[in-house]
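# Quick one, what's the 3D model for this:
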Amino acid sequence: MDAFTKPIGGTATTAVASFTRPTQEEAEAAVRTLLAWAGDDPTREGLLETPGRVTRAFGEFFAGYTQNPKAILSKTFKEVGGYDDIVLVKDIPFSSHCEHHMVPFVGKAHIAYLPHDGVVGLSKLARLVDVFARRLQTQENLTAQIIDAINENLGPRGAAVMLEAEHMCMSMRGVRAHGATTVTHRFTGVFAEDRVEQDRFFAMIKR
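Coordinates of the predicted model:
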């Protein structure tokens, strides 16, 4: 086993909780236990390599725990010809996992900000979404973490984030509400203070 730290709380801060991370062998053994609990034989041919595949997949699904949003937003560009209006990247695809049932929720993110002292590369906003999405999440927390990271690292005059997603915990189990979409949004700075800026944000998303 080795020491492992992960971010805690609903913001983009660097607070961490420490705990002992299981070994690869222990993780694979846990998968075998779940396969047997589900009612199948983990020793049959088709499942022999499943524990290794699952742990490798988890490494991809939850890679965000080892990535730093501050590093992603660290480089900005100041030579933008005096541009100080809304910068919007919309329809950013993402997939995450619900922390309550560990099943996926999939959707798209829309991010806007009003620059204060330069802009960040547009691809960095998509990478920022990916960092937080690749952790166990709730959609509400994911929304807050994205906008907090933008505010903490870019210091914009205002920011707006909106997420739209379908949650498999609703469509695959429970009420089985196929196609139901959950929408969350949060505004800060000028966007929170000025309804006109909010309306502009929503109008630009719909174009």
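# C-alpha only now, for contacts and for neighbours.
OK.
# Look up how far Leu125 lies from the residue nearest the centre of the chain.
Residue closest to the average C-alpha location in the chain (Cα atoms, centre = their mean): Ala133, at 2.0 Å. Counting by Cα to Cα, to the nearest Å, the gap from Ala133 to Leu125 is 12 Å.
# what comes into contact with stretch 53-71?
Contacts to stretch 53-71, defined as Cα atoms under 8 Å, 6 or more residues apart in numbering, come from residues 6-7, 12, 24, 27-28, 31, 96-97, 128, 130-136, 149, 153.
# How about stretch 85-94?
Applying Cα under 8 Å, 6+ apart, the contact partners of stretch 85-94 are 106-115, 122, 125-126, 129-130, 133, 205.
# hang on, Gly107 in a helix?
No - per DSSP: H, G, I helix; E, B strand; the rest coil, Gly107 lies outside any helix segment and is strand.
# hang on, it packs against Met162?
No - with contact defined as Cα atoms under 8 Å, Gly107 does not reach Met162; the gap is 10.7 Å.
# if we can go back for a sec, sort out for me which of the contacts of stretch 85-94 are in strands.
Members of the contacts of stretch 85-94 lying in strands (criterion: DSSP state E): 106-114.
# who wins for most neighbours among these?
Tyr113 (29 neighbours; other Cα atoms under 10 Å).
# ok, it to Glu166 distance?
25 Å.
# quick one: contacts of the one helix or strand Ala192 maps to?
Ala192 belongs to helix 190-193 when assigned by DSSP states H and E. With contacts defined as Cα under 8 Å, 6+ apart, helix 190-193 is touched by 157-160, 197-198.
# Take those and lay them out in a markdown table including distance to Arg44 and neighbour count.
Output for the contacts of helix 190-193, formatted as a markdown table (distance: Cα to Cα, whole Å; neighbours: other Cα atoms under 10 Å):
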| residue | distance to Arg44 | neighbour count |
| --- | --- | --- |
| Arg157 | 59 | 16 |
| Gly158 | 56 | 23 |
| Ala159 | 53 | 28 |
| Ala160 | 51 | 27 |
| Glu197 | 59 | 17 |
| Gln198 | 56 | 17 |
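# here's the other one to compare against:
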Amino acid sequence: MAVDRERVAALVRELLVAIGEDPDRPGLRQTPQRVADAYGEFFAGVGEDAAAPLAHTISVSRGPAPDTLPSGAVMLRDVRFRSVCEHHLLPFAGRAHIAYLPGEQVVGLGALARVVDVLAARPQVQERLGEQIADTIAGALDARGVLVVLDAVHECVTMRGGRQPSASTVTIAARGELSEPAARAELVALIGGAA
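Here you go, the predicted model:
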């Protein structure tokens, strides 16, 4: 489902009126359409299948490099993401660190980043975003374990309320063999102590 940009623009125009602004003044004349275009990007993941990027897997034992079977976790660190907090419709952004213990199937590393992109492009809360990423990877791959660590800065914390400009939020979602803290300790250390 695509964002209804025409409707968003009309509502932004109404919002400008509601806060006491003149939407026809030169500086705001194009704002409704600009916001509509931005929302088209911010919420492009609504209704999109987050598991679709994981559909093309590679067999570990019968694939192009059967002599390089992974003996441990596959980790992708520092995947930049941005989302919009569903509570205040303010942005939050940070880095995702994803690890999984492969079974018979592995996936291209870019596919993991794409899962993050799809799920972040929705109204979100960070806790749910991490859980959704972990569930998507665990459900689409035969992974023995999944670990997702998100470290993000939320504008609802930095710009309003307590106004803590350097505060970041770290969340952890784990599945399978990585559900126990001791089992994921090495991976957390590789991330750099973020969790």
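# How close are the two chains, by TM-score?
Remark: TM-score between the superposed chains equals 0.90 [TM-score structural alignment, normalised by the length of the second structure]; 187 aligned residues with a Cα RMSD of 1.8 Å.
# just to revisit the earlier point, looking at the contacts of stretch 53-71 of the first structure, which are in helices?
Among the contacts of stretch 53-71 of the first structure, the members found in helices (DSSP state H) are 24, 27-28, 31, 128, 130-133, 149, 153.
# if we can go back for a sec, quick check: of the contacts of helix 190-193 of the first structure, which lies closest to Ala180 of the first structure?
Closest to Ala180 of the first structure out of the contacts of helix 190-193 of the first structure is Ala160 (23.1 Å), distances taken as Cα to Cα.
# Which position in the second structure pairs with the closest one?
Counting by TM-score structural alignment, Ala160 of the first structure corresponds to Leu147 in the second structure.
# Just give the nearest non-adjacent residue to that match, would you?
Of all residues not flanking Leu147 of the second structure in the chain, Ala174 sits nearest, at 4.5 Å (Cα to Cα, 6 or more residues apart in numbering).
# is it true that that neighbour touches Arg144?
No - with contact taken as Cα under 8 Å, Ala174 of the second structure and Arg144 are classed as non-touching, separated by 11.0 Å.
# Give me the common contacts of the two.
By Cα under 8 Å, 6+ apart, no residue touches both Ala174 of the second structure and Arg144.
# tell me the strands in the second structure, going along the chain?
Under DSSP E, the second structure gives strands at 57-59, 74-85, 91-101, 105-107, 123-124, 145-154, 169-176.
# would JSON lines of those with distance to Glu21 of the second structure be doable?
Converted to JSON lines, the strands of the second structure look like this (distance: least, Cα to Cα, whole Å):
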{"stretch": "strand 57-59", "distance to Glu21 of the second structure": "52"}
{"stretch": "strand 74-85", "distance to Glu21 of the second structure": "24"}
{"stretch": "strand 91-101", "distance to Glu21 of the second structure": "23"}
{"stretch": "strand 105-107", "distance to Glu21 of the second structure": "50"}
{"stretch": "strand 123-124", "distance to Glu21 of the second structure": "26"}
{"stretch": "strand 145-154", "distance to Glu21 of the second structure": "26"}
{"stretch": "strand 169-176", "distance to Glu21 of the second structure": "34"}
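# if you compare those strands, which one is most tucked away?
With neighbours taken as mean count of other Cα atoms under 10 Å, those reach their highest mean count in strand 145-154, at a mean of 25.
# what residues does that one touch?
Residues contacting strand 145-154 of the second structure (Cα under 8 Å, 6+ apart): 85, 90-102, 126, 130-131, 133-134, 137-138, 166-179, 184, 194-195.
# Swap in 6 Å and give it another go.
Outside strand 145-154 of the second structure, the residues that touch it by Cα atoms under 6 Å, 6 or more residues apart in numbering are 92-101, 168-178.
# average distance between that strand and the first structure?
Compared with the first structure after fitting, strand 145-154 of the second structure deviates on average by 0.5 Å (mean Cα distance after the TM-score superposition for the first structure).
# So what does Asp24 of the second structure match up with in the first structure?
That one, Asp24 of the second structure, aligns with Thr43 by TM-score structural alignment.
# try Ala50 of the second structure
So Ala50 of the second structure corresponds to Pro69, using TM-score structural alignment.
# how close does its match sit to Gly155 of the first structure?
Taking Cα to Cα, one finds Pro69 of the first structure at 14 Å from Gly155 of the first structure.
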